[in-house]
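> pasting the sequence and the predicted coordinates here, then a few questions.
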Amino acid sequence: MTTVVLDSPDYHVHINNQVLHIQHNSAPPRLLPLNAIERVVLGAGITLSTDLQLALAGAGKELVVIGRKHCVSLFNPHAAPNNVRIRQYQAVCEPAKRAKLVRALLDARRAGQNRVLAKLGCVQLPALTHTQGHPMLQEAQLSHQYWRQWAVAFYHDGFKGRERQPPNDPINALLSLTATLEDQALAPALLAEGFDLAIGLHHATGYRRASLVLDVKELTRAELELWVITQWLAGTFTHAHFSSTAAGCRLTREGQQQFYPKWFAWQKKRRPALRRLARLCRYAMERA
């Protein structure tokens, strides 16, 4: 199965008789049968028809659109017929329950960061003292220590600290891209368990974002960072796969051809684990 990646603007994509038509003024048209496609990944500035979106949804194909700061995905959600959302609302509104879940989330995040630091041969982060100080302040302090050790480990690769918008070096670019794509990997699993993606516990609800996805991503962030480290140290990605402009450091076309097949192959293997994680989140919500 093929992953179609179109990152340059001014492409026109539509469907006709179950055949994907890809057109661009500077290249000859391309035709791909829909049944040979697993997903379509598009960048900004690309025109596509609603017929194509409906055809992809009907055939169970994934559509991912990636912008500079946001990522959207087309899939068919299957929400579980349970009362998880009611329990979720209760947990958000009751300070004691919310604080308990946030503490568990931050402890899990720190444990994940320590697994990453162990991979890098760095000093472990100390335990959170939930009885002293605001948890957000402690988290910020630990995060500062965490990325400072990354800067030491990857000093010769140009990584000087975590920079998100825009990323200014290849490692930051990989961290930002994988973090953006992870939102779309988590959303279907959480919806299947009956969660409301907009209602967060640790990340404030609002700001036109899926706050719960950001919460749960704290549990998978270390896994993403370990994947980036493994790929970088293995030489799968090098500085030659990136280009830098005023908009930041981005994958080149060759870099994209290297990145997306590896990323989506890994996501296919991860899918059952993400479903289990969403189920564990539901159990934790019910126990709280």
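Perfect, thanks for sending it.
> please make it C-alpha for all contacts and neighbour counts, starting now.
OK.
> all helices of the stretch 151-288 of the chain, in order?
170-192, 211-233, 253-287 (DSSP state H, counting those that start in this stretch).
> give me whichever of the ones you listed is most buried.
Mean neighbour count (mean count of other Cα atoms under 10 Å) peaks for helix 170-192 among the helices of the stretch 151-288 of the chain, with a mean of 21.
> tell me how far that one lies from the chain's centre.
Offset of helix 170-192 from its chain centre (Cα atoms, centre = their mean, to the nearest Å): 1 Å.
> here comes the other one, which I'd like you to weigh against the first:
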Amino acid sequence: MRRLLNTIYVTTEDAWLRKDRENIIIEVEGAERGRVPLHLLDGVVCFTRVGASPAIMAACAERGIALSFLAPNGRFLARVEGQRSGNVLLRRTQYRVADAPERAVPIVRGVVAAKAANQRTVIMRALRDHSVTMSEDARDALRTVERQLSHAARRTLVSDTIDVLRGIEGDCARLYFSVFNHLIRPDDPAFVFGGRSRRPPLDRVNALLSFLYAMLGHDCRSALETVGLDPQVGLLHADRPGRASLALDLMEEMRPVLADRLALSLINRRQIGARDFIVEEGGAVQMTEDARKAVLVAWQERKKEELRHPFLGESLSFGLVVHVQAQLLARHLRGDLDGYPAFVWK
């Protein structure tokens, strides 16, 4: 089983990364702020204006350590990577499957059904744990959407085109986010969710979700590259220049489980508040540097939590699930598994 290694998140503006023997050094204004052995690292994610020496970029590339540069809101900017792992035969198979709807549909069907099931589970857990604090209208709305998501998951079983499955996925997203505000404590007016918005996020909930989705996207892309798949060529998400479509496919199963639940937990437990966000003149909302640091700590802690994988039947951390799913997809494409077992959280 793959070890869950560390990811460094560098959020301090004007930080500088350099190499010292077999360590990565983080400096701010010439003073050393951190030192981590390279063999313990899986990735380095840099926010805001962070620089890196050619030596540390080369060291990361040689060791397969993902070095990514993101904007303060989590938007992807650039990535340094070395020679791709895996073999060309797996990627050629991936490309053939992407161009053959009859082979892609069963995989996409599982992904969409799993996402709907996981969205439904988020709602069911909220009803189980917090129904006494909800209004009757909120409970009714959540129960209605829970039933509709269950029906949508069943619809995927009889859907035989990618376009139909994309439509179901879009319907599920619309239903789920139509009641997302009911999952948030009603006594905090700072966190009112008015529907999904991005590029830029227009409220605090969307800013938090977008940031967490960026973290999840980084992990999914790294997992796919680790097993030798091409993150750019997806099945559910169509090809688009500059978009890691297969990473987005893999994210769909995991968004409700990892990102959405963590966002709700941070808000409802008051671990993040209105003071942690900046509203810009045009209406865009960003998190403060301190807020990003706090969320990143919570993200790393959530990834350490254990669960029982529904297909493997083994206990593993949430952080390893994306790597397991990438490996299962690769095994299916190679013909070692009859189907792709999408991740369904119980």
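Perfect, I can see it now. Everything quoted here is computed from the prediction, not taken from an experiment.
> let's have the helices of the stretch 151-288 of the first structure in JSON lines, adding distance to Arg162 of the first structure.
As requested, these are exported to JSON lines (distance: least, Cα to Cα, whole Å):
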{"stretch": "helix 170-192", "distance to Arg162 of the first structure": "6"}
{"stretch": "helix 211-233", "distance to Arg162 of the first structure": "12"}
{"stretch": "helix 253-287", "distance to Arg162 of the first structure": "20"}
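> list the contacts of the aligned partner of Asp239 of the second structure in the first structure.
Aligning on TM-score structural alignment places Asp239 of the second structure opposite Thr205 in the first structure. Residues in contact with Thr205 of the first structure (Cα atoms under 8 Å, 6 or more residues apart in numbering) are 198-199, 211.
> re the thing from before, His241 of the first structure is nearest to which of the helices of the stretch 151-288 of the first structure?
helix 253-287 (4.4 Å; Cα to Cα).
> next, the angle from that closest one to helix 211-233.
140 degrees (axes from the mean of the first three to the mean of the last three Cα atoms, to 10 degrees).
> helix 253-287 of the first structure vs helix 170-192, what angle?
Using the same axes, to 10 degrees: helix 253-287 of the first structure against helix 170-192 is 40 degrees.
> give me every residue that touches the nearest residue to Ala57 of the first structure once chain neighbours are set aside.
Nearest residue to Ala57 of the first structure, sequence neighbours excluded (Cα to Cα, 6 or more residues apart in numbering): Phe75, at 6.3 Å. Phe75 of the first structure is in contact with 57, 60-63, 188, counting by Cα under 8 Å, 6+ apart.
> may I see the residues you listed arranged in CSV, with secondary structure and distance to Gly45 of the first structure as well?
Below are these laid out as CSV (DSSP: H, G, I helix; E, B strand; the rest coil; distance: Cα to Cα, whole Å):
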residue, secondary structure, distance to Gly45 of the first structure
Ala57, helix, 21
Gly60, coil, 24
Lys61, coil, 21
Glu62, strand, 19
Leu63, strand, 15
Pro188, helix, 26
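> of those, which is the nearest to Lys217 of the first structure?
Nearest to Lys217 of the first structure among these, counting by Cα to Cα, is Pro188 at 13.3 Å.
> counterpart of that closest one in the second structure?
Checking TM-score structural alignment: Pro188 of the first structure goes with Ser222.
> my guess is its match meets Gly64, correct?
No. Between Ser222 of the second structure and Gly64 there is no contact, the gap being 9.2 Å when judged by Cα atoms under 8 Å.
> ok, back up a step: tell me which of the helices of the stretch 151-288 of the first structure lies nearest to Gln141 of the first structure.
helix 211-233 (15.9 Å).
> ok, and the closest non-adjacent residue to the residue most central in space within the second structure?
In the second structure, the centroid-proximal residue (Cα atoms, centre = their mean) is Leu216; its distance is 2.2 Å. Excluding its sequence neighbours, the residue lying closest to Leu216 of the second structure (Cα to Cα, 6+ apart) is Met251, at 6.8 Å.
> Ser178 of the second structure now?
Per Cα to Cα, 6+ apart, closest to Ser178 of the second structure is Gly195, 6.7 Å.
> neighbours of the one you found, just the number please.
16 (other Cα atoms under 10 Å).
> and it, what pairs with it in the first structure?
Match for Gly195 of the second structure (TM-score structural alignment): Gly161.
> how near is that match to Gln184 of the first structure?
26 Å (Cα to Cα, to the nearest Å).
> repeat for Glu38 of the first structure
15 Å.
> hang on, the earlier thing: distance of the residue nearest to the centre of the second structure relative to Asp290 of the second structure?
With Cα to Cα as the criterion, Leu216 of the second structure and Asp290 of the second structure are 20 Å apart.
> what does Gln148 of the second structure give?
39 Å.
> show me the contacts for Val205 of the second structure.
Counted by Cα under 8 Å, 6+ apart, Val205 of the second structure has contacts 191-193, 263.
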